[in-house]
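In: need a structure here:
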Amino acid sequence: MTTDSSTIQAARPRSGYSPLMKFSLLAISLLLTSSNAISGVMPALIKQFPDQPRANVELLSTVPSFSMIIMIIASGFIARKIGDKATVTAGLVIAAVFGVIPFFVTNNFWVIMGSRIGLGVGFGLINSLAVSMIAKFFSGDEKATLMGFRSAFESLGQSLMPLAAGFLVLLSWNSSFLVYFLAVPILVLFVLFVPKEPNNPAADDSAHAETGSAKQSVNGPILLITVFLIVAVTMYIGLTTRLSSVVTGFGFGTMQQASTLLSVMTIGGMLMGFAFGLINKALKAQTLTVGLAALGIGSLIMFFAPNFAVLCVGALIAGISYPTMISYTFNQISEVCPKGSDTLCTSVVLVGCNFGAFTAPYTLKPVGGSSLSQPYLVYGVILLVIAAGYAVYHLVRK
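Out: Next up, the predicted model:
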């Protein structure tokens, strides 16, 4: 049945939308992974607020994920009331305003915390619609291609934002928050070039068309994917959150070098996103095994790194492997979710991802104690164990 559906979708005509419209729709994904763009300036933030526990300050990097969880759930209801385009527009405006508040308010920790929560509200309004609007406007191979590009745009944003923050921190630590002004040109493009409704309603997938009339549900495999991603995202975000402190704390480099390394990691991830289709075609079910194992190996290299060069090698392996693992998992959602429940299942999985990102700073101390690098060892071992278990499961099943 899956093959027949794919054949029918591939046979549908292309949408006819302009490259500028496609770019404007994809561009909103540049922001969605930028909540931790300030991870590279974490040492400066810890120094700025010495009266706050380290975990509270590190939470500034990931707290947007908390409000994103709430708004991802609410965004579907809001979109039904005011429309997809209006919801995304509102999200971009909110992100632009709240994202730059810390640039103007530098001495009040809780105002900065509130602004970060507000940033997550804006991102949450956008998050699930960045996926569902592609399914709404496109179909078949064109939709699949744009879904891959969307993942690459996320990685590109995850790369450019920390890099820009790293350069801005040379002016002052609070200047790094100016990176969220990127929401303004994206807002202009989206408003001008993305229509409210598809030119050809028939372009919607049959599953998408059914979601309005059929009751959506979540099944066991989706819940398993969600739990897995909570664990995986918690580990990866924890590693990236702690990276800048490891670089500076061990005397490997500066905050700017740490921000640059984070950017290079995500550039590698972006390139891997473009190549994911070929990798998945070659490795099939073991794509996830390879992604998990590589992330675990990268984490262990970072733990044992004697200098900045070796640390970079481990970080690059981790940065390349993480998108491979995530892309494979998200690609499975439509394969295993109940018919007509793609939107709900995607939202549930996204909630899991953001919950993992939100809790990441609080897992660092329990697994690492007072050691800055200990989490890399613990996470590396856990990831290799999961990879081995998943590989054995599929070999036995085959």
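In: every contact and neighbour count from this point should use C-alpha atoms.
Out: Fine.
In: is residue 106 in a helix, a strand, or coil?
Out: At residue 106, secondary structure determined by DSSP: H, G, I helix; E, B strand; the rest coil is coil.
In: and this one, so I can compare the two:
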Amino acid sequence: MKNSKSSKLFKLALLSISLYVYIGTSISPAASLLYQAFGSVSHTQVDLLTTIPNFGIVLGLILSPFAVKAFGQKKIIISGLLLTLICGLLPAFLTNFWLILATRFLVGLGIGLFNSLAVSLIPQLYHETNELSKMVGYQTLTASLGSALSLFIVAFLVSYGWHAVFWMYLMVLPGLLLFVKAVELPQTASQKTFHWNLPLAVWIMALLMFLVLAFYMTLGYKLPIFAVEKGFVSTSTYSMLAGCMMLVGLPVGAIFGRLYDRFKSLLLPASALILFAGFLVISLANNLPVLLVGDILAGIGYGLIMPVLYRLLDRFCPHELVASATTLVLISGNIGCSFSPILLEVLGGKTAQAALLISAGFFAILFMVSLIYAVGRKA
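Out: As a prediction, the model looks like this:
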């Protein structure tokens, strides 16, 4: 028996698919093992095993609206979860590098099919302001929780070899079963196609998402190098530390609804200021405790800025265009993640510390611009 959208089980099942939107790159702590396993392949190519899911996600996001129009939202979400589960597990049984690379791309494709729906279904189903803000906050919380959980699992499995790491994708199975059992989506919601004629504010939000994620991603690939170079942590313990840091944003997501109702547009400059402080503290850290303080600040800032951007998107975009706007913003964000190393190198971030300082500079600029905008709206 299916549950109404107001039931706790329905909400839990709907949010559960967000557990998996960030798990495409969670195998990164196994990089050193993968370098050893594929000694005949360059390190740059081996790194693709971690980053290529982002390109698959972009393709999945592009295909998702057309697939939804043909088959409906629920079937596409289930298909995406199945593709993520099966292709995520396949490398545990494979030894050919190129076959594994192909499955990693398909993992991203699967995530891309349900990624935008995990976000856009919330404003489609919940229209009351308080409930909508709470669900948007819970969605970000759930995504961070899924990322942290995947990193904890990888930290445990990595000691059993690189093949074992891919068993992490079994975590998709419970969410898949829960979604199939508990969620029934309105048939009218599936009769949507992608609209390019979106308000200018949506395109600005897409550009902002590109920049925010491009600069925030420096924590993902530069912070481990920075921490190890400084002698703060060993490579083997970084996955556990990264998982712990992902949990920092959870309390923020849990109370986001109340924060947004109280502060509205001021939350964007506040989150940018916290991110600036976090990146600055990290880049200037000379010991592990200071680094952790910076990482905690960055985690809080990220836990705020992502639901703020999605909530602002809901405000600026007509209800009937929310799905298309969400897809555009997610595509832009994933492209930002993919091209982050190139962008930072062009800007002069050749060392880990330089890249972190450049990111701090971006969030300082975002703070000033968004504060001027927020104060101007109140004037």
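In: pretty sure residue 302 of structure 1 is touching residue 378, no?
Out: No: between residue 302 of structure 1 and residue 378 there is no contact under C-alpha atoms under 8 Å: 11.6 Å.
In: which one of the two has more residues nearby?
Out: Shown here are residue 302 of structure 1 and residue 378; by other C-alpha atoms under 10 Å, residue 302 has more neighbours (28 against 18).
In: can you tell me what the more buried one aligns to in structure 2?
Out: Aligned against structure 2 by TM-score structural alignment, residue 302 of structure 1 finds its counterpart in residue 282.
In: dump the residue contacts of its match.
Out: Residue 282 of structure 2 makes contacts with 290, 291, 292, 293, 294, 295, 356, as judged by C-alpha atoms under 8 Å, 6 or more residues apart in numbering.
In: which of the residues you listed has the largest number of neighbours?
Out: residue 356 (28 neighbours).
In: which positions in the host helix or strand of it come out as buried?
Out: Element membership of residue 356 of structure 2 [criterion: DSSP states H and E] is helix 352-378. Of all the residues in helix 352-378 of structure 2, those buried under the rule 16 or more other C-alpha atoms under 10 Å are 352-367, 370-371, 373-374.
In: equivalent analysis for stretch 76-92 of structure 1, please.
Out: For stretch 76-92 of structure 1, burial by neighbour count (16+ other C-alpha under 10 Å) applies to 76, 79, 84, 85, 87, 88, 89, 90, 91, 92.
In: okay, and residue 170 of structure 1 sits in which element?
Out: Counting by DSSP H and E, residue 170 of structure 1 is part of no helix or strand.
In: sorry, back to before: for the buried residues of stretch 76-92 of structure 1, work out which two are farthest apart.
Out: Spatially, the most separated pair among these is 76 and 92, at 16.1 Å (C-alpha to C-alpha).
In: map residue 331 of structure 2 onto structure 1.
Out: Superposed on structure 1 with TM-score structural alignment, residue 331 of structure 2 falls opposite residue 351.
In: quick one: the strand or helix carrying residue 266 of structure 1 to chain centroid distance?
Out: Element membership for residue 266 of structure 1 (DSSP H and E) is helix 255-283. Distance of helix 255-283 of structure 1 from the chain centroid (C-alpha atoms, centre = their mean, to the nearest Å) equals 12 Å.
In: check which element follows that helix along the chain.
Out: Using DSSP H and E, the first helix or strand after helix 255-283 of structure 1 is helix 287-304.
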